[in-house]
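Undergrad: Sequence unavailable; structure follows:
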């Protein structure tokens, strides 16, 4: 798909991996709708990027909120042919800890945002994509999801997070098969340790130690590197139904 003809929705686009993706896409000639609940950050980023970007306050778990945001994006740019799902949350909580069993509420909340929110965005955006005029490769759209290496190497305290990200990995192929009839590709990225707001507030030594867990390059990944892979997926029509680890060869230990 031609990046210069791209109109992308990026969830969680106001910060972290989402913001890196937004910047990469705009720098490549695309137009982007930033879907996020962080109004101040999202508005600031859209203002920085000018006419190529718009901020739409969006709750990915709410059908009415997503529908209204998609309407706003289409009204501004004419259509949507790319979705990048980066919105997500996490908790650190053992199945059975010193304070008792894992909270069912927090477990459900992580799945609601990470897994159900991703699916909600896919189903509603795919409907819009199905109405697009296909390009020379018969494509009408591309969807890129964000899982995590925790889908495979979940650590102690990551039951909820790993379950949510494992669900995204598991639904990638069947959704790609579902959407093949309308010419929409679906690919998932499973990043390792990346420099995101999740690490903000940690001491510099702790961040350096985390980065050195990655075999090579021995550092935290950069949001721009995640965005670079998103661009590669978009432009390569044979990438479909697959999950790609972007992790510097890391395999997470139990803790």
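TA: Yep, it's here. This one's a predicted model, so the numbers in the text were calculated from it and none came from an experiment. Numbering: from 1, shown residues only.

Undergrad: rest of the way, CA atoms for contacts and neighbours
TA: OK.

Undergrad: How about the secondary structure of residue 9?
TA: Assigned state for residue 9: strand (three-state reduction, DSSP: H, G, I helix; E, B strand; the rest coil).

Undergrad: hang on, isn't it packed against residue 82?
TA: Yes. Using Cα atoms under 8 Å, residue 9 is in contact with residue 82, at 6.2 Å.

Undergrad: And here is the other one:
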């Protein structure tokens, strides 16, 4: 995918992985729309990169449709969607006060899984109407999963389930959308220095980082953004979920 003047949408872009991805895409010449429920944060990122900010709850169907319509009016239909929205929440199935509230599980699925499919379906519909590039490609949809989908820890049953759903949809979506020239790829980050990690891991210390085979540190959001750019440029990457965790099998 040639990113010069390419319309791109990044969700969850007010901070962390999404914000850094938006910066990298803008530096590569893309016309970037940044979306997040945090109106102040996403506007700050947009001002920094010269992009378009749209406050939006992407798990809400109508809100997401309106956001993509606004982005389409400003930049044209997106050929790139990088979905970085995610909520990190560690909570035991049975705690001191009894079973985990079902609403907590429902909210994780709503934010992490339903928003992913919602944006995928809407972006794919726009991409399918675009003229293909010279190699037949119309667009790329890249969703953010988590290594917790494979190696969830105690207290992460709900979180792992929500991210496991993201992993499971990548291959069938790629098979369905491939004939339209749309690639679907996932990235499963490990321990990255983002607000999501800090929300889940209350007692971060050096021992946690040293469990990573190499390098012995938390991931830098820039490393996630670099992988996003490689995926976008390498047309053979499709229908897979790439672990980005330094070999850390939790």
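TA: Looks like it came in fine. Since this is a predicted model, take the numbers as computed values, not measurements.

Undergrad: TM-score for this pair?
TA: The TM-score (TM-score structural alignment, normalised by the length of the second structure) is 0.96; 250 aligned residues with a Cα RMSD of 1.7 Å.

Undergrad: Residue 9 and residue 82 of the first structure - which one has more neighbours?
TA: Neighbours per residue (other Cα atoms under 10 Å) separate residue 9 of the first structure from residue 82, with residue 9 holding more: 29 against 25.

Undergrad: Residue 97 of the first structure pairs with which position in the second structure?
TA: With TM-score structural alignment as the criterion, residue 97 of the first structure lines up with residue 95 in the second structure.

Undergrad: Where does the counterpart of residue 230 of the first structure in the second structure sit: helix, strand or coil?
TA: In the second structure, the residue matched to residue 230 of the first structure (TM-score structural alignment) is residue 228. What three-state DSSP gives for residue 228 of the second structure is helix.

Undergrad: ok, residue 228 of the second structure - contacts?
TA: 21, 142 (Cα atoms under 8 Å, 6 or more residues apart in numbering).

Undergrad: How many residues are close by residue 134 of the first structure?
TA: 16.

Undergrad: So which residues of the first structure form strands?
TA: For the first structure, the strands defined by DSSP state E cover 7-11, 31-36, 53-57, 82-85, 96-97, 100-101, 141-146, 184-191, 243-246.

Undergrad: JSON lines for these, including distance to residue 157 of the first structure?
TA: What follows is the strands of the first structure, written out as JSON lines (distance: least, Cα to Cα, whole Å):
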{"stretch": "strand 7-11", "distance to residue 157 of the first structure": "25"}
{"stretch": "strand 31-36", "distance to residue 157 of the first structure": "26"}
{"stretch": "strand 53-57", "distance to residue 157 of the first structure": "31"}
{"stretch": "strand 82-85", "distance to residue 157 of the first structure": "24"}
{"stretch": "strand 96-97", "distance to residue 157 of the first structure": "9"}
{"stretch": "strand 100-101", "distance to residue 157 of the first structure": "12"}
{"stretch": "strand 141-146", "distance to residue 157 of the first structure": "20"}
{"stretch": "strand 184-191", "distance to residue 157 of the first structure": "18"}
{"stretch": "strand 243-246", "distance to residue 157 of the first structure": "21"}
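
Undergrad: Can you give me the neighbour number for residue 95 of the second structure?
TA: Counted with other Cα under 10 Å, the neighbours of residue 95 of the second structure add up to 11.

Undergrad: Residue 197 of the second structure versus that one, what's the distance?
TA: Per Cα to Cα, to the nearest Å, residue 95 of the second structure is found 21 Å from residue 197 of the second structure.

Undergrad: Done for today, thanks.
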